[in-house]
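>>> what's the 3D shape of this:
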Amino acid sequence: MDTPERLIQSTRELLWERGYTGTSPKAILQRSGVGQGSMYHHFSGKPDLALAAIRRTAEEMRAKAEEQFSEPGTALERITAYLRRERDVLRGCPIGRLTQDPDIVASPALRQPVDETFGRLRQRLAEVLTEGRQRGEIASALDPASTAATIVAVLQGGYVLARAADSTEPFDQAVDGILVLLAQGAR
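Predicted coordinates:
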């Protein structure tokens, strides 16, 4: 792994563990094993490096979701695959956790890939639901956009509940609950 990659990967891990505020340049350098001069050679500072790390995490999160959304099957099967895929639930969502960090929220640049990721996720879910409606798999009364927003909210809330309980059970219950509601809207 080259120096910029080690810095980005270390920053990604630290952001997920500690958030932006809790991730110091010193911690990044220690985790990556890179010298301070190298860090500032490749990145102008912590915000620039954090932005690269957040963008990378966001890209990977969107790509993983797209794998399930692009698979063959009914809309409900594809959404189920997305919701039930393997996740590190107790660590929380690496993008969702950033929304709780005041420095991320206060920075339009750092917030942009977070907002874009959730927007794209809602959009893709709405597209899958729309396909399901068009194929007669989902009742026409089910609004794809609001249902997509609900799915994302339930998933993110499931992470929060799981972390608060130090158990994956609340997350699993949230996923089970939204899938039951979606199944009721299926034909």
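>>> all contacts plus neighbour counts: C-alpha atoms, from now on.
OK.
>>> other SSEs contacting the helix or strand where residue 47 lies?
Taking DSSP states H and E as the criterion, residue 47 maps to helix 46-69. Applying 3 or more CA pairs under 8 Å, 6 or more residues apart in numbering; DSSP states H and E, one finds that helix 46-69 contacts helix 3-18, helix 75-84, helix 108-134.
>>> what's the closest of those helices to residue 149?
Nearest to residue 149 among these is helix 108-134 (5.7 Å), distances taken as CA to CA.
>>> and the closest one with helix 75-84, angle?
150 degrees (axes from the mean of the first three to the mean of the last three CA atoms, to 10 degrees).
>>> Can you mark which positions in the next helix or strand after helix 108-134 are buried?
Sequence order places helix 144-165 as the next helix or strand after helix 108-134, per DSSP H and E. Neighbour counts using 16 or more other CA atoms under 10 Å place 144-145, 147-149, 151-152, 154-163 of helix 144-165 among the buried residues.
>>> Let's compare: structure for the following, please.
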Amino acid sequence: MNARDRLVASAQELLWERGYGGTSPKAIQDRAGAGQGSMYHHFAGKAELAAAALGITAAAERERAESILGGEGPALERIVAYLRRERDALRGCPIGRHVADPELVADPALRAPVEETFAWLRDRIAGIVAAGQESGELRAGADPVAVGAAVVATVQGGYVLARAAGAQEPFDQACEGAVQLVSALRFS
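Model prediction:
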């Protein structure tokens, strides 16, 4: 890895662990084994480095979700597989954790990868629901956009519940509840 890549990877890790406000340029440099000159050679400052790191994290999260949602099989099975995907809820979502960071949310360039990822995920799930309705697999009465938003909100809320309780179980319960709710859309 070159210095730029090490800086970005270090920023990704520290942003997930500490958030934007809690991550200093010095901490990023120390973790990357790179000096201040190296950082400022590649990036104008912390915000530009964080934007690059968040963009890469967001792309990886979309790719991870797409590997499940874009797979073969019935619509409901793909949504259930997404809900049941193994996650370390106590660590929090690598993207969703950032919405609690006031500095990050206040900066449109830093907020953009978070906002875009959630919009993509809601739309992706809505599209799967709509396709399932068109094929006759799922009941036509539910609003696909609302279902997509509810699935994303459940996963993100599950992270919050788990971190508040200091346990994985509330996350798993929230996702299993969503599985039961979306399963009700299936034609019997």
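>>> ok so, going back, what span of structure 2 lines up against the helix holding residue 47 of structure 1?
Per TM-score structural alignment, the counterpart of helix 46-69 of structure 1 in structure 2 is residues 46-69.
>>> can you put the helices and strands packed on helix 46-69 of structure 1 in CSV and add mean neighbour count and distance to residue 30 of structure 1?
CSV is the format used below for the helices and strands packed on helix 46-69 of structure 1 (neighbours: other CA atoms under 10 Å; distance: least, CA to CA, whole Å):
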stretch, mean neighbour count, distance to residue 30 of structure 1
helix 3-18, 20, 9
helix 75-84, 19, 35
helix 108-134, 18, 23
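>>> Quick one: closest of the ones you listed to residue 171 of structure 1.
Comparing those by CA to CA, helix 75-84 comes nearest, at 10.2 Å.
>>> Following the closest one in sequence, what is the next regular element?
Taking DSSP H and E, what comes next after helix 75-84 of structure 1 is helix 102-106.
>>> quick revisit: only the buried residues of the helix holding residue 47 of structure 1, if you could.
46-47, 49-58, 61-62, 65-66, 68-69.
>>> can you give me how far that helix is from the chain middle?
8 Å (CA atoms, centre = their mean, to the nearest Å).
>>> so it versus helix 108-134, what angle?
10 degrees.
>>> spatially speaking, which residue is in the middle of structure 2?
Nearest residue to the geometric centre of structure 2 (CA atoms, centre = their mean): residue 95, 4.1 Å.
>>> contacting residues for that one?
Contacts for residue 95 of structure 2 were tallied using CA atoms under 8 Å, 6 or more residues apart in numbering; they are 16, 54, 57, 58, 61, 114, 117.
>>> rewinding a little: with structure 2 superposed, average distance for the helix holding residue 47 of structure 1?
Following superposition, helix 46-69 of structure 1 is found to deviate from structure 2 by 0.4 Å on average (mean CA distance after the TM-score superposition for structure 1).
>>> same deal with stretch 146-153 of structure 1?
Here the mean offset of stretch 146-153 of structure 1 against structure 2 after fitting is 0.5 Å, by mean CA distance after the TM-score superposition for structure 1.
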